[in-house]
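# Take a look and give me a structure for this.
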Amino acid sequence: MAILRFNAIKESLNRKPVPVDESIRRSELFGKNVFNKEAMRQYLTSDSFDSIMDAIENGSKIDRDLADHISTGMKEWAISKGATHYTHWFQPLTGSTAEKHDAFFETTSDGRSIEKFGGGQLVQQEPDASSLPNGGIRNTFEARGYTAWDPTSPAFVWGTTLCIPTIFVAYTGEALDYKTPLLKSISALDKAATDVVKYFDKKESKVIATLGWEQEYFLVDTALAASRPDLMMSGRTLLGHAPAKGQQLDDHYFGSIPKRVLDFMRELEKECMLLGIPVKTRHNEVAPNQFELAPIFEEANLAVDHNSLIMDVMDKVAERHYFKVLFHEKPFKDVNGSGKHNNWSLATSSGSNLLSPGKTPMRNLRFLTFFVNTIKAVYENEELLRATIASASNDHRLGANEAPPAIISVFIGSQLTKVLDELEKVTDGKLSPQEKTDLKLNVVGKIPEILLDNTDRNRTSPFAFTGNKFELRAVGSTANCADPMTVLNAIVAKQLKEFKVEVDALVKDKKMKKDDAIFNVLREYIKASKSVRFEGDGYGEAWEKEAKRRGLSNYRTTPEALQAKISKKAIDLFTELNIMNEVEVKARFDIEIEDYSKHIQIEGRLLGDIARNHVIPTAIKYQNVLIKNVKGLKDIYGDQFKSMATEQLAIIERISTHIEKINAGINNMIEARKKANHTDDVTKRAHLYCDEVKPYFEDIRYHCDKLELLVDDEIWPLTKYRELLFTK
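I've put the predicted structure just below:
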């Protein structure tokens, strides 16, 4: 293994940059491999084109006869792009994407061969619904499930395959993917938000949830990664001593991008342009070998698809540049982990951002309505929002090195806090003309000036307002954006429904004017949700105590956090909005809680294997070298050898101590794992893995890392942090 390590380093250092042709403008490449409006106009009949646009804009169904025309046009377009196969591209509950390729090729009864792709093949396919996670909805012998075309997300050609974005449902109708609940939450939010926005502009007919994600990731040379079994199998290093230099000099963040990395980024961005993914930003992140990319905002459904797609594209492009992409939230101890900040907002069909104030008091009152309702929604559902970011890998990141803590709070900045404090003083009832004038001119009217210069940022806040959007910073880098976005859409939709009921009641029953009613309801929401707003340092112990006093949850681990997903409150939320039924909600909980146990189980097995088969034998080998050295000194110097071998003897003893501790830790971990494995209840098993298995990881690692410092570097088998993080 030591030879493998040094060969990997040598191979990495000898890599030559892969040239990338950037002679074509990005704007000319954008969407070339997407079946977008331009392509549809060229390859579809006018009836077929109008049918798709009606489905995209109004959610209408596409006639099966027209589906045949659409599939023919789509096939001809795809073949012109070099496609030989097609697939229904979907997002099962594995956290990654799924696809099954079928060739356009078919034979006829008279032995001829043709390219065929009909409307039935476009609209629906039948993959196995039992072999993918289903939470017990499908038995092994009940394999039937369906993928159904989602026309709101355009088809695209990736490589030689036409990819058709679809939903994935069981034969009995339950959703088995991330997209189906997301689409339903978008629809629920559209209806609720449109009803409210009509208070301010009756012409508005649609509200769209928008998303701009920021994807953080690490790049490691493929040869170096291949020499680390833990990186290859779990996505993170289970052991490894911190290098002398990490990120403490702050010299990597926004620094000059290394040439080899820049070549990877260029090719990645070129592929993204062809696929219609509007990536715009690239830069070095805080940790060594950590980077980030971010796109322009898009409609939430398309943005989620693009994020899922880009993770696959990144893997494939990285291979061509001899990199392995690490999406794990914490691949290296003691340096920054990686997140996927979800920047969420609401836009009207006319293109107006509902979380962006305007030049008039009415526009700003509209802003405050959606701003305060969002805060209230987060306050009422902070436990559920915390559950959407829970995973075995994200547990390592939350609360460490600039990642937000596990306590969900909302940061809005001192100036907006003052605005809400003023609104909190609104008179209970009808406003006097003077009160209304003062409120609109001195409070509401000044909001644009406040946001222009005075909205700060807080990196320790999990949910922060950043000028014209809310940023959910706590989402993990491996996560599918659909889960947190589904919940955020749902809780805001429910909150807006309740808001409209209360405002309408005040207008009807109390004979209040609309503005008076809105101000009065907002005042109560501001008071009720005040405890979720926090402007300070989310890392301090003082905040933990204060959050507890305020009644906010602090679930440090995934098994604790996930329970909120199956609470009566959560089930009622999803069923009321027709996003998921109780069976679907509970199935997803079972999948996620079991996934947690499996991740810890895999890591425990890996750690035991590496410690016993790599670390301990190497330590013994070096210990034998020292013993031989001590014996040689004794042979030469007799009883005087002890004064000359003091350090060697001490190291020999320390090695034995560390080996003993490692073996004891592994034995105890195995017994704890057996206990967990023999527990049938998935929730209890997850808690056992969390509370009784996982604690051994750190102790075993500690002693392995101490051996790394003691053992001769020439024979140490595992590529070290200084090599993984600083080899370009």
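
# switch to C-alpha atoms for all contacts and neighbour counts from now on
Noted.

# Report the contact partners of A564.
383-384, 387, 570 (C-alpha atoms under 8 Å, 6 or more residues apart in numbering).

# Dump those to TSV, plus distance to E692 and neighbour count.
Below are the contacts of A564 laid out as TSV (distance: C-alpha to C-alpha, whole Å; neighbours: other C-alpha atoms under 10 Å):
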residue	distance to E692	neighbour count
E383	24	24
L384	25	24
A387	22	24
A570	29	20
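
# Which of the residues you listed sits closest to A561?
A387 (5.0 Å; C-alpha to C-alpha).

# packing partners for the longest helix anywhere in the chain?
Ranked by residue count, the top helix of the chain under DSSP state H comes out as helix 646-677. If contacts are counted by 3 or more C-alpha pairs under 8 Å, 6 or more residues apart in numbering; DSSP states H and E, helix 646-677 sits against helix 582-610, helix 616-637, helix 682-688, helix 695-710.

# Can you point out the buried residues in it?
Within helix 646-677, the residues scored as buried using 16 or more other C-alpha atoms under 10 Å are 648-649, 651-652, 654-656, 658-659, 661-663, 665-666, 669-670, 672-673, 676-677.

# rewinding a little: pull the most distant pair out of the contacts of A564.
So, the contacts of A564 by C-alpha to C-alpha: farthest apart are A387 and A570, at 10.7 Å.

# Can you pull out the residues in contact with the helix or strand hosting A303?
In this assignment (DSSP states H and E), A303 forms part of helix 300-320. Residues from elsewhere that reach helix 300-320, judged by C-alpha under 8 Å, 6+ apart: 18, 96-97, 152-153, 179, 182-183, 186, 208-213, 222, 264, 267-268, 271-272, 277, 297, 324-325, 480-482, 485.

# just stretch 198-212 next, same as before
186, 189-191, 193-194, 197, 294-300, 303-304, 342-350, 362-363, 366, 489, 514.

# Selection in ChimeraX covering whichever of those are buried, please.
ChimeraX command restricting the contacts of stretch 198-212 to the buried ones, with burial defined by 16+ other C-alpha under 10 Å:
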select :186,189,190,191,193,194,197,294,295,297,298,299,300,303,304,342,343,344,345,346,347,348,362,363,366,489,514
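
# now the other sequence, so there's something to compare against:
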Amino acid sequence: MSSHSTNPRRAVTNAILSRQPVESEHSAKQRSEGTSASMHDWWSENWAVNVFTHAEMKKRVPKSVYKEFQTCVRESRQLPPIVADVIANAMKDWAVERGATHFTHWFQPIHIATARKDDSFISFTGNEGKTILEFSGGELIRGEPDASSFPNGGIRSTYEARGYTTWDPNSPAFLVKNTNGLTLLIPTCFCSWTGEALDVKTPLLRSSESLSREAVRLLKIIGDHKVRSVHTTLGAEQEFFVIDRGFFLARPDLLFSGRSVIGAKPPKGQEMEDHYFATMPPRVMAYIQEVEQELWLMGIPTKTRHNEVAPGQHEMAPIFEDSNLAADHNMIMMEVLRDVATRHNLTCLLHEKPFAYVNGSGKHNNWSMATDYGVNLLEPSKSPRDNMPFHVFLAAVIRAVDAHADILRASIATPGNDFRLGANEAPPAIMSIYLGSEIDELVRELIAYDDKSEPSAAGGRGADGRPSLSKMVSELNIGGTVAPFKRDRTDRNRTSPFAFTGNKFEFRAVGSSQNVGATVTILNTIVADAIRSIATEIEKTAAEGIELPKAIRRVVRDNLRKHERIIFNGNGYSQEWVVEAEKRGLPNLRETVAALSQFESEKSIRLFESLRVFSASEIKSRKNVYFEHYCNTINIEAQCALNLINAHVIPSGVNYQTQLATSIKSVKELNPAAKLEEQTRRLGDVTLHVEGALLASKNLSEKLAERHKHHESPEQHAIFFRDVIKPCITEARVHSDKLEHLVPDEVWTLPKYSDMLFLK
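Coordinates of the predicted model:
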């Protein structure tokens, strides 16, 4: 490849020079109308206009219908047909007024982002060929997509195709804009004909119900008779990379796997730390502003945007919401991020590690629990020593993470996350809890409790006369004319997978492409189990004649003593922690296959079945789906590696090899005495790695041909891909990346890291 004009890499690079930021239609409309209204007015007027909120429903249906709807939702009862019909008709009228022509049941199959099958509102009447718009309560409540091709892990056969989608009224319907209209999306659960969950939402709702049931029971035991329900809240920070779409289309590995399976380290990565929190490139800023506008229309409360550490990496974060709604909103956010990027000639990469040598992307899950009357159960309050509900629920979370560290690790086990966990941007695979100095001090006091030294319930002081911990939170005064300000309760520990951050826990290990609903399901379940056990222990201790406050403190103390090994406030990246964790007996499940093997243990089955989150068959099916996903992912990456090595790397290497050989031969013919040691050495290096790439390609191809022989079980198949195929991909990459450094730019046909990460 001797000409820049025929080199696809150069063609994309040249095209970027003419690209400009793209104005969103909302901004363009405001500008064309010459309105003087501020963007604040736009935000206020357009918030959630594409959402059929409960407030919108209340305006459009009779009071009796709305009251019945609220009662059925609160008590998890089926809507009467007449009520469903009225709501469906109101929903249809609202959607059609906004420009919708179709509706769909929107659901989240296992390990597939989202799915939908659109139907028109139009119905035909009689033989006259006339049409009417209608939408019944039956269509709202239940749909019947073909379920045979969605991953089910062996829970049903291919010929058993019937599946059902059923409306989740806890998550409001919303409109999605297409080029030529809008579609009404109705969030639903998805199950088989026999009732097994085939999606992410159903177990999430089950886990939320279980946690609420156990938490209400515990709160009533310790004296809260006001509470009716407890829900978990979630704020999911979303990290992602943005590259020019031309680069994306010129890289088959990114197109098919979301990850660059080859690519040499560029001269500069993130070591200068100049991208972190820096000003966004104009094209990227315009793109993210339009993403925010689209999310705002759909009632998604995005709050924060900024550059992340790696070049080309960014982050958006919403305000906290109910976990079920937050999970739906995060799936919508990922779809909007991808769709809007295309309009800006950009591509959003949500893979955990699309580029080697720089940070990968996570989805930090900020999780807490709150009562129906608005009390955050993980808020220490102004006097943490006296906040007994906080002590109890903190002990429950600590117990949960320690007792079920294995399945919590399994909940974030993906092939993409294997490249990310334990690196500089992500916590290690060892599950541990960071509390920070103040709460850690409180826990030490609770562990040291005995019946003879009662903490005072008044005045915010303990028996030793010390002030409450909140009084020890100092102000910071950095000097100059800057006013003093209050220090937070805790520092941040970026190396901890599960860190207390003031009034919530931040689960930092979740991967950027994951459905947060699956992770929150596990978290809700293990905490519900711990709450249930603690409630039973308090009841048993109190039944022995011990005063309730003492019984509560004893149970909290005993649980903290038993599970304090999970608390670690130090550097999670250090080798010393790996050694220490092993001494403590904490599991270190370094990669996905090992982690997923824990999912179907006897302990896990007892846990999930007892809390009615998963049946044994649903657990097994999910484990099989996860292993199948792992195998398919590695297989696609291997096929991409073969394609790139054979279609790009070797031809580029041979091209340059020929140029060098021809040049050396020509010079020798003209000047036999010429000293060409370095040129000959360069030719030798190129030849070495061309030959190495050829051999690696041959080896990878041969090993892939054996993959169908390893079907003893889904787990054994995954082990084959982990132990045999992944090392072959790595070997092929070594030779490719060496050649990328040796071959001239005009000969190398693939976009490089230096192009994709830095040219916008």
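
# Give me the mean deviation of the helix holding A303 of the first structure from the second structure.
Taking mean C-alpha distance after the TM-score superposition for the first structure, the mean distance separating helix 300-320 of the first structure from the aligned residues in the second structure is 0.7 Å.

# Please say which position in the first structure G154 of the second structure maps to.
Superposed on the first structure with TM-score structural alignment, G154 of the second structure falls opposite G136.

# There's contact between that match and R588 in this structure, I believe.
No. The criterion here is C-alpha atoms under 8 Å, and G136 of the first structure misses it with R588 at 9.5 Å.

# If you count surrounding residues, which of those two has more?
Higher neighbour count among G136 of the first structure and R588: R588, with 23 against 15, using other C-alpha atoms under 10 Å.

# I'd guessed the more buried one sits against G135; true?
Yes. Counting by C-alpha under 8 Å, G135 is a contact partner of R588 of the first structure at 6.1 Å.

# Helices of the stretch 51-200 of the second structure, start to end?
Listed in chain order, the helices of the stretch 51-200 of the second structure (DSSP state H, counting those that start in this stretch) span 54-60, 63-75, 81-98, 137-141.

# likewise the stretch 401-550 of the first structure?
Using DSSP H, counting those that start in this stretch, the helices of the stretch 401-550 of the first structure run over 414-423, 433-438, 447-453, 482-509, 514-528, 541-550.

# still on that earlier bit, the helices of the stretch 51-200 of the second structure: which one's closest to V667 of the second structure?
Short answer: helix 81-98, nearest of the helices of the stretch 51-200 of the second structure by C-alpha to C-alpha, at 74.2 Å.

# Next, report how far the closest one is displaced from the centre of its chain.
Mean C-alpha position of helix 81-98 of the second structure versus that of the full chain (C-alpha atoms, centre = their mean, to the nearest Å) differs by 33 Å.

# try stretch 499-508 of the first structure
On C-alpha atoms, centre = their mean, the centre of stretch 499-508 of the first structure falls 37 Å from the chain's centre.

# So what does D47 of the first structure match up with in the second structure?
Aligned by TM-score structural alignment, D47 of the first structure pairs with S64 of the second structure.

# any idea how far A88 of the second structure is from its match?
Here S64 of the second structure is placed at a distance of 15 Å from A88 of the second structure (C-alpha to C-alpha, to the nearest Å).

# do A115 of the second structure as well
A115 of the second structure is 21 Å from A88 of the second structure, by C-alpha to C-alpha.

# just R489 of the second structure next, same as before
Taking C-alpha to C-alpha, one finds R489 of the second structure at 48 Å from A88 of the second structure.

# And for E25 of the second structure?
Counting by C-alpha to C-alpha, the gap between E25 of the second structure and A88 of the second structure amounts to 31 Å.

# hang on, the earlier thing: so S64 and A88 of the second structure - more neighbours on which side?
Remark: of S64 of the second structure and A88, A88 carries more neighbours, 22 against 11, as counted by other C-alpha under 10 Å.

# Test my guess that that one contacts F135.
Yes. With contact taken as C-alpha under 8 Å, A88 of the second structure and F135 are classed as touching, separated by 6.0 Å.

# Now render the helices and strands packed on helix 646-677 of the first structure as JSON lines, adding distance to D504 of the first structure.
What follows is those, written out as JSON lines (distance: least, C-alpha to C-alpha, whole Å):
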{"stretch": "helix 582-610", "distance to D504 of the first structure": "31"}
{"stretch": "helix 616-637", "distance to D504 of the first structure": "72"}
{"stretch": "helix 682-688", "distance to D504 of the first structure": "44"}
{"stretch": "helix 695-710", "distance to D504 of the first structure": "54"}
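
# Which secondary structure element is home to N343 of the first structure?
Assigned by DSSP H and E, N343 of the first structure belongs to strand 340-348.

# What is that strand packed up against?
Using 3+ C-alpha pairs under 8 Å, 6+ apart: strand 340-348 of the first structure touches strand 207-221, strand 470-472.

# Can you point out the buried residues in the lengthiest strand in the second structure?
Across the second structure, the longest stretch assigned as strand under DSSP state E is strand 181-192. For strand 181-192 of the second structure, burial by neighbour count (16+ other C-alpha under 10 Å) applies to 182-192.

# now the corresponding residue of the first structure for N14 of the second structure, what's its secondary structure?
Taking TM-score structural alignment, N14 of the second structure has K10 as its aligned residue in the first structure. Classification of K10 of the first structure using DSSP: H, G, I helix; E, B strand; the rest coil returns helix.

# count of residues packed around K10 of the first structure?
K10 of the first structure: 13 neighbours (other C-alpha under 10 Å).

# For the stretch 201-350 of the second structure, just list every one of the strands.
Taking DSSP state E, counting those that start in this stretch as the criterion, the stretch 201-350 of the second structure carries its strands at 230-236, 238-244, 302-307, 313-318, 321-322, 346-349.

# Any idea which of those gets closest to T541 of the second structure?
Closest approach to T541 of the second structure among those (C-alpha to C-alpha): strand 230-236, 24.5 Å.

# Residue range in the first structure corresponding to the closest one, please.
With TM-score structural alignment applied, strand 230-236 of the second structure matches the range 207-213 in the first structure.

# Equivalent analysis for stretch 397-413 of the second structure, please.
The aligned range for stretch 397-413 of the second structure is 374-390, by TM-score structural alignment.

# chain center to that stretch: distance?
With C-alpha atoms, centre = their mean, you get 16 Å for stretch 374-390 of the first structure.

# Tell me if I'm right that R259 of the second structure and D253 touch.
Yes. Using C-alpha under 8 Å, R259 of the second structure is in contact with D253, at 6.1 Å.

# hey, what's in contact with both of those two?
E637.

# most centrally placed residue in the first structure?
A479 (3.0 Å; C-alpha atoms, centre = their mean).

# Many thanks, have a good one.
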